[in-house]
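Asker: My questions are about this predicted structure, shown below with the sequence.
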Amino acid sequence: MTQLAMIDDQIEQCIMELSRQAQSESPIPILLPSLEIMDIELKKYVRVQQHHLLKRMDDQLNR
């Protein structure tokens, strides 16, 4: 069996499993963090990136 055929077989198995899960009475819930948590983490990320950018700009000005 070629590698491509094996990958095709694995994809088919995944599709069948996803279909089975979608049709079950208790599908697996998708757990996402709350919007509040995502907002807090995004603000942290922006703050870190701003700090990094300011440091780089300051380093360039000091050269």
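Answerer: The structure has been received and is ready for your questions.
Asker: drop to CA atoms for contacts and neighbour counts, all remaining ones
Answerer: Fine.
Asker: Let me see the ranges of the helices in this structure.
Answerer: Ranges of helices in the chain, per DSSP state H, are 3-23, 35-61.
Asker: will you turn the ones you listed into a markdown table that also has mean neighbour count?
Answerer: What follows is those, written out as a markdown table (neighbours: other CA atoms under 10 Å):
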| stretch | mean neighbour count |
| --- | --- |
| helix 3-23 | 11 |
| helix 35-61 | 11 |
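Asker: let's bring in a second model and compare:
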Amino acid sequence: MWRTAMSIYADLTALSGDALSTLGPVAPRSGRGVLKLVGTVLVGVGVLTWALRRRDAL
């Protein structure tokens, strides 16, 4: 789990300025980081679920 998290963090720090501005700023102690994380996870799980169901339907 920690390796995956560190890998994701390493990829985010290597992003260009345009990609980082797309993610948007997160103010400290505002809880927005958690909301962004939850939103990203939900979207990712939704896309993965859709892709797997589509694959299984073929």
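Answerer: Good, I have the coordinates. Keep in mind that what you see is a predicted model, and the values were worked out from it rather than measured.
Asker: Can you calculate the TM-score here?
Answerer: Once superposed, the chains reach a TM-score of 0.51 (TM-score structural alignment, normalised by the length of structure 2), with 33 aligned residues with a CA RMSD of 1.8 Å.
Asker: From the centroid of structure 2, which residue is nearest?
Answerer: Centroid check for structure 2 by CA atoms, centre = their mean gives T40 as the closest residue, at 4.3 Å.
Asker: I'd like the distance between that one and G33 of structure 2.
Answerer: Noted for T40 of structure 2: a distance of 10 Å to G33 of structure 2, by CA to CA, to the nearest Å.
Asker: repeat for A27 of structure 2
Answerer: For A27 of structure 2, the distance to G33 of structure 2 - CA to CA - is 8 Å.
Asker: Repeat that for G46 of structure 2.
Answerer: Taken as CA to CA, the span from G46 of structure 2 to G33 of structure 2 is 20 Å.
Asker: what's near enough to touch L18 of structure 1?
Answerer: For L18 of structure 1, the contact set (CA atoms under 8 Å, 6 or more residues apart in numbering) is empty.
Asker: Structure 1: which residue goes with G46 of structure 2?
Answerer: Taking TM-score structural alignment, the alignment pairs G46 of structure 2 with H51 from structure 1.
Asker: do the same with I8 of structure 2
Answerer: Using TM-score structural alignment, I8 of structure 2 lines up with nothing in structure 1.
Asker: I8 of structure 2: which element?
Answerer: Secondary structure from DSSP states H and E places I8 of structure 2 in helix 2-13.
Asker: roughly how far out does whichever helix or strand comes after that helix sit from the chain middle?
Answerer: Scanning forward in sequence from helix 2-13 of structure 2 by DSSP H and E, the next helix or strand is helix 17-23. Centroid displacement of helix 17-23 of structure 2 relative to its chain, using CA atoms, centre = their mean, to the nearest Å, is 13 Å.
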